[in-house]
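the sequence and its predicted three-dimensional model are supplied below.
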Amino acid sequence: MDGAGACILLASAVAMLASCHKVCFIGSEYDPQAGIPLRWFLPYKVPCECTAVRLGGTHIPASSYRQGAPHYLKELFLTETAECSSPEALGMEDGTIPDDHITASSVWESTNYPGCCPPQKGRLNSDSIWAPSSNPDSWIEMDLATSTVVSGVITQSLALGKFNGYVTMYKVAFKKQSTSQCEHVRDGNGNVKLFKGNTDARCTPVTNMFNESVVASVVRIEPTEWHVWVRLQLELLGCRRN
């Protein structure tokens, strides 16, 4: 193949890649209907046309990015890869995740142990434990406040008098943004992953790492099997983004 032919072939390949790969730059502008608050937008009416989303700038009029009718968003999101080479504790045990960012499906109330078991006690190595009032469909949820790479979970239980129990199997759900739909962490075959939990109530930690890290701002642990009662302490593992 001569030089001219190679250049034509290369140009055709570049044109083909450009036609199927659309990096969308997300921008923000003042919302004329709401006044001062900013609104985020993508340049395409159908966001699925974007194969990647990167930050374009703030206080930019939508017309600067418009290839078609813009798609407006309530929150900023970017398509960054979920890379975390050295996962660390994300703040359940040390309190980096504040109490008001931890919620649960319900809380067990005990006359023998008043105030013992709110979700805020579901921190790893806490002096108590989270316990729901109803085991089926129970969950505990952590709002990480910002987009965070989550790579795994540590769980354990705690003997509480005669009220011993522990989670033996659970699922992990997450939201990319607080307003997003819940998704579940999946296994290598694309099925919802069931993680093996604890086998005793003696504060023995069990660590489970995901097949692939996920980017999330909200994480929810959903017990599916348990011994006697759902009783849980936990820590999330991953990487905070600066």
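The structure has been received and is ready for your questions. Given the structure is predicted, the values throughout are model-derived calculations rather than measurements. Numbering: from 1, shown residues only.

going forward, measure contacts between C-alpha atoms and count neighbours the same way
Will do.

how about the helices in this protein?
3-20 (DSSP state H).

in it, which residue is closest to the centre?
residue 216 (2.2 Å; Cα atoms, centre = their mean).

nearest residue to it in space, please, no chain neighbours.
residue 176 (4.2 Å; Cα to Cα, 6 or more residues apart in numbering).

what is the neighbour count of that neighbour?
Residue 176 has 20 neighbouring residues, counting by other Cα atoms under 10 Å.

wait, what's in contact with it?
147, 215-218 (Cα atoms under 8 Å, 6 or more residues apart in numbering).

now do the strand ranked longest in the chain: distance to the chain's middle.
The strand that spans the most residues within the chain, counting by DSSP state E, is strand 206-227. Relative to the centre of its chain, strand 206-227 is centred 10 Å away, using Cα atoms, centre = their mean, to the nearest Å.

give the buried residues for it.
Judged by neighbour count (16 or more other Cα atoms under 10 Å), strand 206-227 contains these buried residues: 207-210, 213-227.

from the contacts of residue 176, which two are the most distant?
215 and 218 (9.3 Å; Cα to Cα).

any idea how far residue 10 is from residue 3?
Distance of residue 3 to residue 10, given as Cα to Cα, to the nearest Å: 11 Å.

more crowded one of the two?
residue 10 (12 against 8).

I'd like the distance between that one and residue 20.
When residue 10 is compared with residue 20 (using Cα to Cα), they lie 16 Å apart.

also residue 91?
Applying Cα to Cα, the value for residue 91 to residue 20 is 41 Å.

which of these two has more neighbours?
residue 91 (17 against 11).

what's near enough to touch that one?
Per Cα under 8 Å, 6+ apart, neighbours of residue 91: 97, 235-236.

ranking the residues you listed by neighbours, who comes first?
Ranking the contacts of residue 91 using other Cα under 10 Å puts residue 236 first, with 25 neighbours.

I'd say it and residue 144 touch.
No - counting by Cα atoms under 8 Å, residue 236 stays clear of residue 144, with 10.1 Å between them.

take the one below as the second:
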Amino acid sequence: MVSCHQVCFIGSEYIPQSGIPPRWFLLYKDPCECTAIRLGGMRNPASSYSQRAPYYLNELFLSEDSDEIKTYFTCSRLTTVRTATAECPSPAPLGVGDRAIIPDDRIRASSSDCCPAVWARLNDVSSGWSPAIFDNNAWIEVDLVESTVVSGVTTQGHYDWYVTEYKVVYKKLPSSDYEPVTEGNGNVKVFIGNINGNTPVTNFFEESLVATVVRIETIAWVGEVTLKFELLGCRRG
């Protein structure tokens, strides 16, 4: 589950040559994660916004009421409100955006094209990190060195390029294997990312985790993979 407000935008798709009438779609595969659905005004093919199938609707549906959304889409009544944990009652930035806290050599990526991993600092004036164009399993990670309580992630894109879905994996110790952040049922959690290249989006984990390394694995994106980010949590001790 995500534990922050998730505003979802609905767009209209019309491809004249296809012979298919105009139809509405959400960029999110699971509308049950939306706490508000607003009109996005898009008329491009839905496939151009994500590498995963969009969610098509038979009619225009807009709402600012999460309960109404759950009723409309027949969602289960799982809570999406984050509660403070004993490990980290007040999550704060862990320093990805500050070179004095996390130096460049502690940010690594699967690959890079024009834009290296060190450009991935949230709100940095750079364009963000972008992997090599043929890297279809792109990831970026931060070495926190010490065991750190991590409670969530804030992501951002750049201009018209941004990541719309991602997973988070982590190491408890430098010698440990990577473990995924999961949902309450044990399934690997797919986080809903950005809806444009400028607005930061924060996702909190259902439960805080203790990690020395945190990796973001990209799943779907608009344009090309472009990412800036910050980790939220608490330093131990």
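That came through, no problem. Note that the structure is predicted; figures quoted are calculated from it, not measured.

mind telling me the TM-score for this superposition?
The TM-score (TM-score structural alignment, normalised by the length of the second structure) is 0.61; 150 aligned residues with a Cα RMSD of 1.3 Å.

sorry, back to before: and which of the contacts of residue 91 of the first structure is nearest residue 190 of the first structure?
For the contacts of residue 91 of the first structure, the nearest to residue 190 of the first structure is residue 236 (21.8 Å; Cα to Cα).

how about that closest one, what's its match in the second structure?
Under the alignment (TM-score structural alignment), residue 236 of the first structure pairs with residue 231 of the second structure.

do you know how far that match is from residue 95 of the second structure?
7 Å.

tell me which other helices or strands the longest strand of the first structure touches.
strand 140-156, strand 166-175 (3 or more Cα pairs under 8 Å, 6 or more residues apart in numbering; DSSP states H and E).

reformat those as a markdown table; add mean neighbour count and distance to residue 85 of the first structure.
Output for these, formatted as a markdown table (neighbours: other Cα atoms under 10 Å; distance: least, Cα to Cα, whole Å):
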| stretch | mean neighbour count | distance to residue 85 of the first structure |
| --- | --- | --- |
| strand 140-156 | 22 | 10 |
| strand 166-175 | 22 | 20 |
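
got those as a markdown table, with distance to residue 71 of the first structure columns?
Output for these, formatted as a markdown table (distance: least, Cα to Cα, whole Å):
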| stretch | distance to residue 71 of the first structure |
| --- | --- |
| strand 140-156 | 21 |
| strand 166-175 | 20 |
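
which residues touch the residue in the second structure that residue 186 of the first structure lines up against?
Aligned counterpart of residue 186 of the first structure in the second structure: residue 182 (TM-score structural alignment). Applying Cα under 8 Å, 6+ apart to residue 182 of the second structure gives the contacts 188-189.

just residue 198 of the first structure next, same as before
Neighbours of residue 198 of the first structure in contact, by Cα under 8 Å, 6+ apart: 155-157, 166-169, 204-206.

and it, what's its match in the second structure?
Residue 198 of the first structure maps onto residue 194 in the second structure, by TM-score structural alignment.

if I look at the closest residue to that match other than its chain neighbours, how far off is residue 219 of the second structure?
Using Cα to Cα, 6+ apart and skipping the chain neighbours, the partner closest in space to residue 194 of the second structure is residue 164 (5.0 Å). Per Cα to Cα, residue 164 of the second structure is found 8 Å from residue 219 of the second structure.

residue 206 of the second structure too?
In terms of Cα to Cα, residue 206 of the second structure sits 20 Å off from residue 219 of the second structure.

same question, residue 174 of the second structure
For residue 174 of the second structure relative to residue 219 of the second structure (Cα to Cα), the value is 25 Å.

surely residue 163 of the second structure meets residue 221?
Yes - contact status for residue 163 of the second structure versus residue 221: in contact at 4.1 Å, counting by Cα under 8 Å.

what residue of the second structure matches up with residue 121 of the first structure?
So residue 121 of the first structure corresponds to residue 119, using TM-score structural alignment.

revised request: answer the last question for residue 166 of the first structure.
Using TM-score structural alignment, residue 166 of the first structure sits opposite residue 162 in the second structure.

next up, the contacts around that match.
Taking Cα under 8 Å, 6+ apart, one finds 156, 194-197, 221-227 in contact with residue 162 of the second structure.

from these, which is closest to residue 135 of the second structure?
Closest to residue 135 of the second structure, out of all of the contacts of residue 162 of the second structure and judged by Cα to Cα, is residue 225, at 9.6 Å.

list the contacts of that closest one.
Contacts of residue 225 of the second structure (Cα under 8 Å, 6+ apart): 129-131, 161-163, 218.

please report how far the residue nearest to the centre of the first structure lies from residue 86 of the first structure.
Distance from residue 216 of the first structure to residue 86 of the first structure, by Cα to Cα: 17 Å.

just residue 39 of the first structure next, same as before
35 Å.

again with residue 175 of the first structure
Distance from residue 175 of the first structure to residue 86 of the first structure, by Cα to Cα: 22 Å.

do residue 19 of the first structure as well
37 Å.

of the contacts of residue 91 of the first structure, which belong to strands?
Using DSSP E, these in strands are 235-236.

so residue 127 of the first structure sits against residue 121, correct?
Yes - here residue 127 of the first structure reaches residue 121: they are 7.4 Å apart, a contact under Cα under 8 Å.

all strands of the second structure, in order?
7-13, 23-26, 36-39, 55-57, 92-93, 107-109, 139-156, 162-171, 179-180, 191-192, 201-222, 228-235.

how close does the longest one sit to the first structure?
In the superposition with the first structure, the average deviation recorded for strand 201-222 of the second structure is 0.4 Å (mean Cα distance after the TM-score superposition for the first structure).

what angle do that strand and strand 139-156 make?
Here strand 201-222 of the second structure points in a direction 120 degrees away from that of strand 139-156 (axes from the mean of the first three to the mean of the last three Cα atoms, to 10 degrees).

for the last one, same thing?
Taking the same axes, to 10 degrees, strand 228-235 of the second structure and strand 139-156 form an angle of 90 degrees between their directions.

buried residues in strand 228-235 of the second structure, which are they?
228-235.

neighbours around residue 181 of the first structure, how many?
The burial count for residue 181 of the first structure: 10, using other Cα under 10 Å.

nearest residue to it in space, please, no chain neighbours.
Nearest to residue 181 of the first structure is residue 175, by Cα to Cα, 6+ apart, at 6.2 Å.
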